[in-house]
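**Q** Here is a sequence together with a model predicted from it:
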Amino acid sequence: MNTIICHSFPAWDSPYVKSTLELITRLASTHRVILLDYPYTLKDYWKTDYAPKAQLRGKDGGKRIILTEFGQVEVYNSLPVIPTNWADNKKIFNLLMKANSYLVGKTIRRILRTVDPKNTHVINAFNPVFGHFTRHYWGEIPVTYYAYDEMSAAPWAEKWGKIYESKFINSVDRVVVSSTGLADKFKQLHPKVNCVKNGVNLKYFEGEEQSSRLTRKMGYLGAFDERIDLELLKATAEAFPDYLIEILGPVKITSISALPQRVVFLGAKPQNELLQHLSQWEVCLIPFRKTPFTQAIYPLKINEYLAAGKPVVTTDFADLGDFKGLIRIAQDPIEFIIGIQREIRGNNRLKSAKRREFAQQNSWEARANQFINALAS
């Protein structure tokens, strides 16, 4: 294949790290890459700060050429679509989605006029509803479904996501997933399933460790959302009264007022600013609840923590067997707190070097090569 078209749910202009975008930028070094961007709604147009409003109004046919450090990515935006999450009735939902697929289909036709179908592959990145309703536009071009979360447990997809994922699966050529939990699920649904786990952007996480003994710190990197076990985090703060617990990422829940003041929210930061905070942490945390949603996760942050050489203490929220001997996995809150104590006491340069060495094998460049091999399998 010479051309890869990514029909994406993650938005190109999203300020957060997304596996889809990390992968396709690397693929641009060896392929022509076209991104059919997130289907912004009319509501998104007015309320989403990072929405590319000029393209959503049709400027330059909704097309942008983005020059990345790896290669060129062609980003296409359709006109804004009709919001559908409010629709509880299947007939109404289908009617709205047919209208939306017509809008997106116009952009798909525009893209297809520029490619050779015989040398093109489509990746649908966790967008099965639009994937189902626009599948016919791609014709005989092979389509791969890329699933990086558990659709049935995603709060934003609870009405229709699971239903249309099961329909869409029947029309795709293969499935690529990001965790062993998702692989187990999809192997029961499709004959061709490959697992390509999340990677790490090494240049942002490799660096010399800093020391901040005036204030001892530990921390969590990533979205602070419904995955977080707030009671566990509260207990951790109470068990370590001499430490600040820094939260480095967007806060997406409101129930944080009961947390001690030693839990400090720094907000979302650009990738190139993360290491200056993370390097001061004596231990990195993943205090996730164990739910159907988290059981399907291969978290980005583990490789980021390890690339920085940091000790990691996590709950047993998913299959983390890849990291055996490198991180501490706690079965309950007591183990979690004891694990933090032991990782702080037992950390040394040799352990730090082993963590970095492991993370270097899991760069996004390596993952992109695995993804290409999966498409060809």
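**A** Ah, there it is.

**Q** going forward, measure contacts and count neighbours with C-alpha atoms only.
**A** Fine.

**Q** which stretches of the chain form helices?
**A** Along the chain, the stretches classed as helices by DSSP state H are 19-27, 42-47, 53-56, 90-112, 128-134, 161-169, 180-186, 230-239, 274-278, 300-307, 333-346, 349-360, 364-376.

**Q** all strands for the stretch 101-250 of the chain, in order.
**A** 120-125, 143-147, 174-177, 193-195, 216-221, 243-248 (DSSP state E, counting those that start in this stretch).

**Q** okay, pairing it with this:
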Amino acid sequence: MSRAEAPSTHPTPTSAGAAGDYVFTFSYESYADASKRGMMRPPDRLVSRLMTSPDVRRLLIADPFRSSRTRWGRAILDIGNNAPVDDRIRHVAPERLEKADPTDLAEIEATYRAYESAVRAAADTAGLVRPRFITANPLVGGFSALDWAGPALYYGRDDWLSSPARKRYWPAYEEAYRRIAASGRAVAAVSEEIIERIAPTGPHAVVPNGIDPDEWLGPQPEPPSWFAKIPGPRAVYVGTLDSRLDTEGLSRLATSRPDLHIVLVGPRPDRSYLAELRTHPNVHVHRDVKRRAISAILRNAELTLLAHRRTPLTEAMSPLKLYEYLAAGRAVLATDLRPVRGLGDRVLVADSVSDFADLVDPALALGIESEPRRRAFVDENAWSARHERILALLRT
């Protein structure tokens, strides 16, 4: 018996029926990318669940296509962050010469049929039998035949058809959405907007982002020293500091409320984008921090911010940070976007970030959420429950 065919020693399944085989494919980032950021994004969380679930007999984790020309450089950068491979978990990193996808639809189809072929070969080598197929890449979900696999599911954590950075691929995403719908494949999406844009004919559900209780429960953590030096009240935004962030509105908020210290924490793809904000003495920009520090920052803040522009992209998001803000027990000032509504009276919404100034005092008056209610929110919105809803679509 080969290593790929060795019997699993995984625990007995917890749900009805025998454990099954699974394939999981990332969208545009690799397992190593996910590991380096602390397995914090929704697809990372889902593959982590599959890796530890007793309902999974064997699992193949598939990275997106990468150029063979950069293989050695990636291998060095990814040291210590590669997927754990054993008799139960396998990993495949398909390669091609090109760095980027083509834009022609016929070439896109050929590209993703080649990708599917590489994944299928790895699944066969690993001894997977009619694996359930989960992908976070709409092009994989739409352009793959998957006649060798079991039920398939597309996991939509973003509406790629609304992403300005990927505008040249919009026709491909539109066609992929059409094919996903026509195929009857399952769709789990973080917002109703994504479901509406795909219009799936198979099993589907809106499954918002969630929380890892281990990160948010427990004793009050000490804040990082740099954060403790910032005077209060402090209003914190955590996330990528890019075009989603309404810098003009935050500038007006900083001007109208000089007593409020606005703290922006996250990576900055374009440092010039925050140039205007950095002229305000009560705006503090801090580079991205380790995952462990996020909880400590938020649980020591006075307010939190969902300071997004209103765009098709932000309308289709399920803001992960919003659930983390509430898990921290802090009141939220948020742009009035559809996925934000219905999360309770501790989320104060305004038409735009420019209107946040009028909500600062009412939000501060709410204080910190009581510990029993904070714990209840964390338990009700745990990733474990979200994942069960996603995986149930493959059993429908």
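**A** Nice, thanks for sending it over. Only a predicted model underlies this, so the values are computations on that prediction, with no experimental measurement involved.

**Q** rewinding a little: okay, the helices of the first structure, which one's buried deepest?
**A** Neighbour counts (mean count of other CA atoms under 10 Å) averaged over each of the helices of the first structure peak at helix 300-307, with a mean of 25.

**Q** which part of the second structure lines up with that one?
**A** Using TM-score structural alignment, helix 300-307 of the first structure lines up with residues 320-327 of the second structure.

**Q** And the helices of the first structure: which comes nearest G219 of the first structure?
**A** Smallest distance to G219 of the first structure across these (CA to CA): 7.3 Å, for helix 274-278.

**Q** Give me the aligned partner of L394 of the second structure over in the first structure.
**A** Per TM-score structural alignment, L394 of the second structure is aligned with L375.

**Q** What range does stretch 282-302 of the second structure cover in the first structure?
**A** Using TM-score structural alignment, stretch 282-302 of the second structure pairs with 262-282 in the first structure.

**Q** Who are the contact partners of R257 of the second structure?
**A** A357 (CA atoms under 8 Å, 6 or more residues apart in numbering).

**Q** Just give me the match in the first structure for it.
**A** Using TM-score structural alignment, R257 of the second structure pairs with F240 in the first structure.

**Q** So its match versus I340 of the first structure, what's the distance?
**A** Distance of F240 of the first structure to I340 of the first structure, given as CA to CA, to the nearest Å: 9 Å.

**Q** number of nearby residues for E380 of the second structure?
**A** A total of 14 residues lie near E380 of the second structure under the criterion other CA atoms under 10 Å.

**Q** Please apply the same query to G184 of the second structure.
**A** For G184 of the second structure, the neighbour count with other CA under 10 Å is 16.

**Q** How about the one 3 residues further on?
**A** Counted with other CA under 10 Å, the neighbours of V187 of the second structure add up to 30.

**Q** And Q331 of the first structure, by the same measure?
**A** There are 12 residues near Q331 of the first structure, going by other CA under 10 Å.

**Q** wait, isn't the match of L394 of the second structure in contact with Y146?
**A** No - between L375 of the first structure and Y146 there is no contact under CA atoms under 8 Å: 10.6 Å.

**Q** Quick one, which of the helices of the first structure gets closest to L266 of the first structure.
**A** L266 of the first structure lies closest to helix 274-278 among the helices of the first structure, at 9.5 Å (CA to CA).

**Q** returning to that earlier point: what's the closest of the strands of the stretch 101-250 of the first structure to K162 of the first structure?
**A** That would be strand 143-147 among the strands of the stretch 101-250 of the first structure, by CA to CA, at 12.1 Å.

**Q** how big is the offset of that closest one relative to the second structure?
**A** Strand 143-147 of the first structure, aligned to the second structure and superposed, deviates on average by 1.1 Å (mean CA distance after the TM-score superposition for the first structure).

**Q** gap between M317 of the second structure and V347 of the second structure?
**A** 16 Å.

**Q** separation between the aligned partner of V23 of the second structure in the first structure and D37 of the first structure?
**A** Aligned counterpart of V23 of the second structure in the first structure: I5 (TM-score structural alignment). Distance, I5 of the first structure to D37 of the first structure, by CA to CA: 10 Å.

**Q** Same question for F133 of the first structure.
**A** Counting by CA to CA, the gap from F133 of the first structure to D37 of the first structure is 16 Å.

**Q** wait, what's in contact with the nearest residue to A296 of the first structure once chain neighbours are set aside?
**A** Excluding the flanking residues, the one nearest A296 of the first structure by CA to CA, 6 or more residues apart in numbering is G181, at 4.8 Å. Contacts for G181 of the first structure were tallied using CA under 8 Å, 6+ apart; they are Q295, A296, I297, A318, D319.

**Q** Not counting its neighbours along the chain, what's nearest the first one?
**A** Meaning Q295 of the first structure. Closest to Q295 of the first structure by CA to CA, 6+ apart is A318, at 4.2 Å.

**Q** what lines up against the one you found once you look at the second structure?
**A** So A318 of the first structure corresponds to R338, using TM-score structural alignment.

**Q** do F358 of the first structure as well
**A** So, by TM-score structural alignment, F358 of the first structure is matched to F377.

**Q** My guess is its match contacts A328. True?
**A** No - the pair F377 of the second structure / A328 is not scored as a contact, 9.8 Å apart, by CA under 8 Å.
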